[in-house]
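*Asks:* A predicted structure for the sequence below; I have some questions about it.
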Amino acid sequence: MPRLPTAKTTLSASMQLTSELVARTLRIVEEEGPEPNWSPISSRQLDALVSRVEQEAHDEEIWVFAYGSLMWNPGFQVAGSENAVAFGWHRAFSLRIERLRATSDAPGLMLALQPGGSCSGLILKLPCATKTQDLRTLLAREIRYAEVCDMVRWVSVKTPTGMRRALTFWASPKQSQLTQKIPLEEAATLIAQACGPAGSCAEYLHRTVLDLADRNILDRNLWQLQKLVADRLRISAPFVST
């Protein structure tokens, strides 16, 4: 993913998906329970996943590759960070959701890593003193359902100090009903309509693209996607909060 010579303020200012347009997508939505047809991960299953990751880490420090919301909302005290590029992977709005930032009546999309290309982001280090606790919190946030426990894996990333091994979250092909390659036009329609208890998908896209712009990173697909979502929101009526 290219880094731009343009000043970050210029790139951010040229975004078409503005805060005002995003505000149209926000409304109060009540919790509806877990995703339909999916089993919430149990404490026992989560403990087993934490144990598996720690064993795979071989008692070494754990770095997490952040490419979406973890960049602007990691959810743990970051002990260190570096710019990083994962080759052979790209970020894509390919994770279909009906909860969190969507509903069954207005489903949406979230980011996941897909094979192919390259992806610029960050690696974040878990604090050694609270590593197990923070790892459990992180996995509980990203792996909410038992069926997607295989969507956590290790990747090699290139950083300014060399290659590192980092934990990340990806779109497993075993979950084809959940993660699919979705055309940008269709993705834009889903993102523009979806809002749930945690906010809207347009808000999630806006914050991610803005964070990338502030880091002087251009993801061409996401840049095109924010334009398409903005186009849809300009012609749609604002939501009314209830």
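*Replies:* Cool, got the structure. Numbers count the residues shown, from 1 in each chain.
*Asks:* Only C-alpha atoms from now on, for both contacts and neighbour counts.
*Replies:* Noted.
*Asks:* Check this structure and tell me which residue is nearest its centre.
*Replies:* Centroid-nearest residue in the chain: Gly68, 3.7 Å away (criterion: CA atoms, centre = their mean).
*Asks:* In contact with Leu122, which residues?
*Replies:* By CA atoms under 8 Å, 6 or more residues apart in numbering, the residues touching Leu122 are Phe65, Ala66, Tyr67, Met71, Ser81, Glu82, Asn83, Ala84, Val85.
*Asks:* switch the cut-off to 10 Å
*Replies:* Contact analysis of Leu122 by CA atoms under 10 Å, 6 or more residues apart in numbering lists 63-68, 70-71, 81-86, 157, 159, 215.
*Asks:* Count the neighbours of the closest residue in space to it that isn't next to it in sequence for me.
*Replies:* Nearest-residue entry for Leu122: Asn83, 4.6 Å, with adjacent residues in sequence omitted and distances by CA to CA, 6 or more residues apart in numbering. A total of 17 residues lie near Asn83 under the criterion other CA atoms under 10 Å.
*Asks:* this is the comparison structure:
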Amino acid sequence: MAAGAIGGEGEDLWVFGYGSLMWRPGFPHRERRLARIAGYHRSLCVYSHVHRGTPERPGLVLGLDRGGSCRGVAFRVAAQDAAETIAYLRAREQVTAVYLERRVDARLADGRAVRAVTYVVDRAHLQYAGRLDDAETLRIVLQGVGQSGRNPDYVVSTYAHLVEIGVSDPHLARLAAALARGADASAADAGRLSA
């Protein structure tokens, strides 16, 4: 998708974040608003081979998977920064092409409706993990370390930000609690998570 197809010439760009983009966007923005999109939900459904794991020892990161809805954060980027922001996002999000760049309808918390760029998981990609049980999710997260750091740190930071903005995610809550108890308890936690 060409940058011109993302935002009209001279128009501000909206970007919807649902994972680490919420708390570490990495691009200049003029506005940050809570937002909701329909048709996709947040899921730890992507094997990370770069940022939070390796091909030999993958981690797990969030993707937008089909169905449901997702609350996250929308950022308004000034028109003059739009092309540079899209280039940055493509380098960050599409390093292994597991995400598809899409424009989605987002409803901001103040009631405005905007079109926003976001990245949804490609279910046909080999890094698509699908829905894993909690015990397997915990096992993979505990092993993941990549260019952007430890996988547990990513999960805990994302969960903390969701709590901060008032978003409930029971799956991430259970996982973050297990991680907070420490990696030494991973076997016991895996049993409790599956119960």
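*Replies:* Yep, it's here. A quick note: this is a predicted structure, and the numbers were derived from the prediction, not measured.
*Asks:* tell me what the longest helix along structure 2 is packed against?
*Replies:* In structure 2, with assignment by DSSP state H, the single longest helix is helix 151-164. Here helix 151-164 of structure 2 is seen to pack against helix 20-23, strand 59-77, helix 134-143, strand 145-146, helix 170-180 when contacts are counted using 3 or more CA pairs under 10 Å, 6 or more residues apart in numbering; DSSP states H and E.
*Asks:* what range in structure 1 matches the longest one?
*Replies:* The counterpart of strand 59-77 of structure 2 in structure 1, counting by TM-score structural alignment, spans residues 108-126.
*Asks:* circling back: Serialize the helices and strands packed on helix 151-164 of structure 2 to CSV and add fields for distance to His51 of structure 2.
*Replies:* Formatted as CSV, those follow (distance: least, CA to CA, whole Å):
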stretch, distance to His51 of structure 2
helix 20-23, 11
strand 59-77, 8
helix 134-143, 12
strand 145-146, 5
helix 170-180, 19
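*Asks:* and His41 of structure 2, which of these is closest to it?
*Replies:* Nearest to His41 of structure 2, of all these, is strand 59-77, at 4.8 Å by CA to CA.
*Asks:* The closest one against structure 1, how far on average?
*Replies:* Taken over the aligned residues, the distance from strand 59-77 of structure 2 to structure 1 averages 0.9 Å (mean CA distance after the TM-score superposition for structure 1).
*Asks:* By how much does the next helix or strand after that strand deviate from structure 1 on average?
*Replies:* Next in sequence after strand 59-77 of structure 2, counting helices and strands by DSSP states H and E, comes helix 82-93. Helix 82-93 of structure 2: mean distance to aligned residues in structure 1 after superposition is 1.3 Å, counting by mean CA distance after the TM-score superposition for structure 1.
*Asks:* Next SSE downstream of helix 82-93 of structure 2?
*Replies:* Toward the C-terminus from helix 82-93 of structure 2 - assigned by DSSP H and E - lies strand 99-108.
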